[in-house]
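> mind looking at a prediction? Sequence and model below.
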Amino acid sequence: MSTTTETLFTREDAALGTFSIRPLDPFADAELLHGWVTHPKASFWMMQDASLPDVEREYMRIAAAEHHQAFIGLHEGRPAFLMESYDPSKLELVGLYDPQPGDVGMHFLVAPAETPITGFTRAVITTVMSALFADPATARVVVEPDVRNTAVHALNEAVGFVPDGPVQKPEKEALLSFCTRAQFEAATI
């Protein structure tokens, strides 16, 4: 596990406590991430058969990328989720939608839990969205989850995302959805 102590963002959840986000260390965090991305509940992450070196390489690639970042999310100081942000006009959605200034793409993955906590995943996505909108340059968050991932569609809608429709990506049929700052605030206040 990473010894990184730099905290980039913190959010207090009235019911569940402190959530924070720190930089991801591709080497120190690889073993932790490997357990998360290969877990059966992470099937939509599409890394089920990844080896530990595969995970290291993927997150080294992201760390070196100009338009893609990865972060570890913490709950009460313990690693609990993965967050990625990217420029959808340069990655993932190039040619599949009309980008606007201030668009930020987002992925998140909640770590598998032995004892699920009611409302935890919603608190995670609220933290992720709060972190993205903490940057005044972020005008709209863009997501493209698999059309079959109905659980994440419901979570996305709960924090203000509005589906735009399916788009065909090389690896999946995705449900393109958008959330403006105003939509997020209206859904979560």
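Okay, I see it.

> CA atoms for contacts and neighbours, from now on please.
Fine.

> what segments of this structure are helices?
Assigned by DSSP state H, the helices in the chain fall at 30-37, 52-64, 120-133, 150-158, 181-188.

> ok, the spatially most central residue of the chain - contacts?
The centroid of the chain falls nearest to Phe108 when counting by CA atoms, centre = their mean (2.1 Å). Applying CA atoms under 8 Å, 6 or more residues apart in numbering to Phe108 gives the contacts 81-84, 125, 128.

> okay, pairing it with this:
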Amino acid sequence: MTFTFRPVDPLRDAELLHAWVTHPKAAFWMMQGARLEEVERAYMEIAADEHHHALLGLKDGEPAFLMEKYDPAHRELVGLYEPEPGDIGMHFLTPPTDTPVHGFTRAVITAVMEHLFADPAVRRVVVEPDVANKAVHALNEAVGFVPAREIQKPEKKALLSFCTRERFRAATGVAA
């Protein structure tokens, strides 16, 4: 599967994102009860933030998933670990579907990692999924993430994990 990426347009994409992030499947996104205006505002704040970016992953030109990347020295993990030069944080969300495609989510996380490592300044991807999100832990492991430790964030207990360019290449065979 081939994906392309484009920045989220908070006004144009708000309805689509609202449907995705409030769906029960997206419980770990923690926006279950959000109103359309709240989703729009959240993505407008991200669009205005130099340390946080939201992108739509496109398949055949159509939105297929959401990814966010952030500088963990300035967002999400400030004070919870010691950031290193070249660290980038990441979140991704695949939307609900009535017709699941086998291997789709793994293809998505692989494409997200390829996109992040396409920047030569990125040396390591950092994630902090909820400790209860076993499905994403398995996906993370499949692309080379190694859990470091559990951390307590204000909104959740998270599993801090890291993936270097070399670990990603070893796990997936993808040159990054």
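Nice, I can see it. Note that the structure is a prediction, hence the values are computed from the model and not measured.

> what residue in the second structure is paired with the residue nearest to the centre of the first structure?
Aligned by TM-score structural alignment, Phe108 of the first structure pairs with Phe92 of the second structure.

> ranges for the strands of the first structure?
Secondary structure of the first structure by DSSP state E: the strands cover 9-13, 17-23, 68-75, 78-86, 103-110, 140-143, 162-168, 173-180.

> a markdown table for those strands, including distance to Glu92 of the first structure?
Converted to a markdown table, the strands of the first structure look like this (distance: least, CA to CA, whole Å):
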| stretch | distance to Glu92 of the first structure |
| --- | --- |
| strand 9-13 | 25 |
| strand 17-23 | 21 |
| strand 68-75 | 10 |
| strand 78-86 | 8 |
| strand 103-110 | 8 |
| strand 140-143 | 10 |
| strand 162-168 | 11 |
| strand 173-180 | 11 |
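
> which one, of those, ends up nearest to Pro116 of the first structure?
strand 103-110 (10.8 Å; CA to CA).

> which stretch of the second structure lines up against stretch 162-171 of the first structure?
The aligned range for stretch 162-171 of the first structure is 146-155, by TM-score structural alignment.

> list the buried ones in the matching stretch?
146-147, 151 (16 or more other CA atoms under 10 Å).

> and for stretch 125-145 of the second structure?
Counting neighbours by 16+ other CA under 10 Å, one finds that the buried residues in stretch 125-145 of the second structure are 125-131, 136-137, 139-145.

> mind listing residues that contact it?
28, 72, 87-91, 106, 109-110, 113, 116, 150, 156-164, 167-172.

> from the chain's centre, how far out does it sit?
For stretch 125-145 of the second structure, the separation from the chain centroid amounts to 10 Å (computed by CA atoms, centre = their mean, to the nearest Å).

> rewinding a little: which among the contacts of Phe108 of the first structure gets closest to Ser51 of the first structure?
Closest to Ser51 of the first structure out of these is Leu82 (17.7 Å), distances taken as CA to CA.

> neighbours of the closest one, how many?
Applying other CA atoms under 10 Å, we find 23 other residues in the vicinity of Leu82 of the first structure.
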